[in-house]
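>>> Here is a sequence together with a model predicted from it:
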Amino acid sequence: MTITTAEAIEILGTIAFAISGSFAAMQKRLDPFGVLIIAFVTSIGGGTVRDLLLGDTPVAWMRDVNYCLLILVTSLLTIFFKKNIKRFKVTLFIFDSLGLGLFTMLGLQKGINFGLDPGMCVALGTITGCFGGIIRDTLLNAIPLIFRQEIYATACILGGVLYFGLLEMNMKPDFAKVSVIGFIFLLRIVVVRYKLALPKFGY
């Protein structure tokens, strides 16, 4: 069976966010059931909000149980191999950044498939990439990354703008998708490495 680029991105994104959610839950010392729940909402949260906004129901994970099984297996493997991974925080960051790029691209493509204008597609990409992490952090009693100084949602927006720019330059869609995913991933690494941040407001 041939897997399309969109399917490959969705599978990889689901795995990345399932690992991200699992590590975030293990940092909070949740039991295995808690780890599974956090992994699940991290993986499907953004896509669920996106599909509900589009009226595309039942939402994607309810139409294909394989994604639920993928999250389950990924979570169990993450729990099993946790002793071999010393730096939870670094691992969480890497997979969260990778999932952000992959799911942003999924949201962009879904908006295009629904015939929406580029601005709405970028918004959907940002929602798809960010909302799973928002739900995860809220359940774990942490301030979501999107609401902190870190460049998180901004990375999704810039990636979306880049994607449409690459298409305007007649780059092949598959190459443009890979470029945008890599851009968002690398941007997150550079931002954290050099401690770049948006200005903070408040008293």
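Structure's in. What do you need?

>>> from here on, contacts and neighbour counts on C-alpha atoms
Noted.

>>> so Ile146 makes contact with Gly132?
No. Assessed by CA atoms under 8 Å, Ile146 is found out of contact with Gly132, at 10.9 Å.

>>> So the two - more neighbours on which side?
Between Ile146 and Gly132, Gly132 has the larger neighbour count (other CA atoms under 10 Å), namely 28 against 15.

>>> what helix or strand does that one sit in?
Secondary structure from DSSP states H and E places Gly132 in helix 118-139.

>>> Identify each buried residue in that helix, please.
Neighbour counts over helix 118-139 (16 or more other CA atoms under 10 Å) mark 118, 121-137 as buried.

>>> before we move on, what about stretch 4-14?
Neighbour-count burial for stretch 4-14 [16+ other CA under 10 Å]: 6, 9-14.

>>> Including secondary structure and distance to Ile94, could these go into a markdown table?
Shown next, in a markdown table, are the buried residues of stretch 4-14 (DSSP: H, G, I helix; E, B strand; the rest coil; distance: CA to CA, whole Å):
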| residue | secondary structure | distance to Ile94 |
| --- | --- | --- |
| Ala6 | helix | 21 |
| Ile9 | helix | 16 |
| Glu10 | helix | 17 |
| Ile11 | helix | 17 |
| Leu12 | helix | 13 |
| Gly13 | helix | 12 |
| Thr14 | helix | 14 |
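
>>> Got another one to weigh against that:
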Amino acid sequence: MNTYFDPSVQHALDLVGIFVFAISGALLAVRKNFDVFGMATLAEATGLGGGLFRDVVIGSVPPAAFEDLGYFLTPLLATALVFFLHPVVERINYAVLVFDAAGLGLFCATGTLKAHQYGLSLPASVALGLATAAGGGMLRDVLANEVPQLLRWDREMYAVPAIVGAGTVALLLRTSTLNAATMSAAALLAFALRMLSLRYGWRAPRAWHRTSRRTADTSASG
């Protein structure tokens, strides 16, 4: 199965993505005042959740996270780092966001490709690319009793950059132009959109005329 990257490079990129996602999970556990087991649980869920969901859906079993010990241990390393150094990690929160955006770009691209290589249609592959990139964060928020960031209107765009990156990979597959360079470009596009949304506060639109409609409904009920 062609991954378009050297396997050792792909493995290293996967671990980096898992690590930064796991840090965000462990940090949320600290803010929620969870104990070390809760921190490890959120770190594992955030780092591995999206990839596990994708692999189960496409029938790639056992999932990669259960075949490679490094995938399982990386979130534990992130947990230990946050456990002992969380004030420092909080201070470099912007750096964590940068790496998180890089993981988003990487996972939406590789998730789409892997789903397509297992025989899924391009639209289904895009959906699983999004799930790979954002599924861990959604699982983290649900476990922490938070509204998933993916669904919150008051947060900068997260799903849209992942969909754009995954959609670009699908287009490249459709036109038979996918290679290491173009796949990297698709991942960088998702990364850039996420960073721009953080920089300029871009958010996905809410329902059209939502405010005026709500006002009218309130007046009518009165």
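Received the coordinates, thanks. Everything quoted here is computed from the prediction, not taken from an experiment.

>>> Just the TM-score for the two chains, thanks.
The TM-score (TM-score structural alignment, normalised by the length of structure 1) is 0.86; 201 aligned residues with a CA RMSD of 2.3 Å.

>>> rewinding a little: so where in structure 2 does the helix holding Gly132 of structure 1 end up aligned?
In the comparison with structure 2, helix 118-139 of structure 1 aligns to the range 122-143 (TM-score structural alignment).

>>> For structure 2, which segments are assigned as helices?
Per DSSP state H, structure 2 carries helices over the ranges 7-31, 36-58, 64-67, 69-91, 93-117, 122-143, 159-174, 180-200, 210-221.

>>> The shortest one packs against which elements?
The one in question is helix 64-67 of structure 2. helix 36-58, helix 69-91 (3 or more CA pairs under 8 Å, 6 or more residues apart in numbering; DSSP states H and E).

>>> Just give me the mean distance for it relative to structure 1.
Helix 64-67 of structure 2, aligned to structure 1 and superposed, deviates on average by 1.7 Å (mean CA distance after the TM-score superposition for structure 1).

>>> In structure 1, which residue range corresponds to that helix?
The aligned range for helix 64-67 of structure 2 is 60-63, by TM-score structural alignment.

>>> buried set for that stretch?
Ala60.

>>> and what of stretch 61-76 of structure 1?
Going by neighbour count (16+ other CA under 10 Å), the buried part of stretch 61-76 of structure 1 is 67-68, 71-72, 74-76.

>>> quick one: contacts for Val169 of structure 2?
109, 112-113, 178, 183, 186 (CA atoms under 8 Å, 6 or more residues apart in numbering).

>>> Trace it over to structure 1, please.
Checking TM-score structural alignment: Val169 of structure 2 goes with Tyr163.

>>> Look at whatever residue of structure 1 lines up with Tyr200 of structure 2 and say how many residues are nearby.
By TM-score structural alignment, Tyr200 of structure 2 lines up with Tyr194 in structure 1. Neighbourhood size, Tyr194 of structure 1 [other CA under 10 Å]: 8.

>>> where's Tyr194 of structure 1 relative to Ile157 of structure 1, distance?
According to CA to CA, to the nearest Å, Tyr194 of structure 1 stands 20 Å off from Ile157 of structure 1.

>>> What residues in structure 2 pair up with stretch 8-24 of structure 1?
With TM-score structural alignment as the criterion, stretch 8-24 of structure 1 aligns to 12-28.

>>> what's the average distance of the matching stretch to structure 1?
Looks like 1.6 Å for stretch 12-28 of structure 2 (mean CA distance after the TM-score superposition for structure 1).

>>> who's in contact with that stretch?
39-40, 42-48, 70-71, 74-75, 77-79, 82, 86, 90, 96, 99-100, 102-104, 106-107, 136-137, 140, 144.

>>> Kindly provide the distance from Ala170 of structure 2 to Ala134 of structure 2.
Taking CA to CA, one finds Ala170 of structure 2 at 18 Å from Ala134 of structure 2.

>>> Next: Ala45 of structure 2.
11 Å.

>>> same deal with Gly70 of structure 2?
Between Gly70 of structure 2 and Ala134 of structure 2 the distance is 21 Å, computed by CA to CA.
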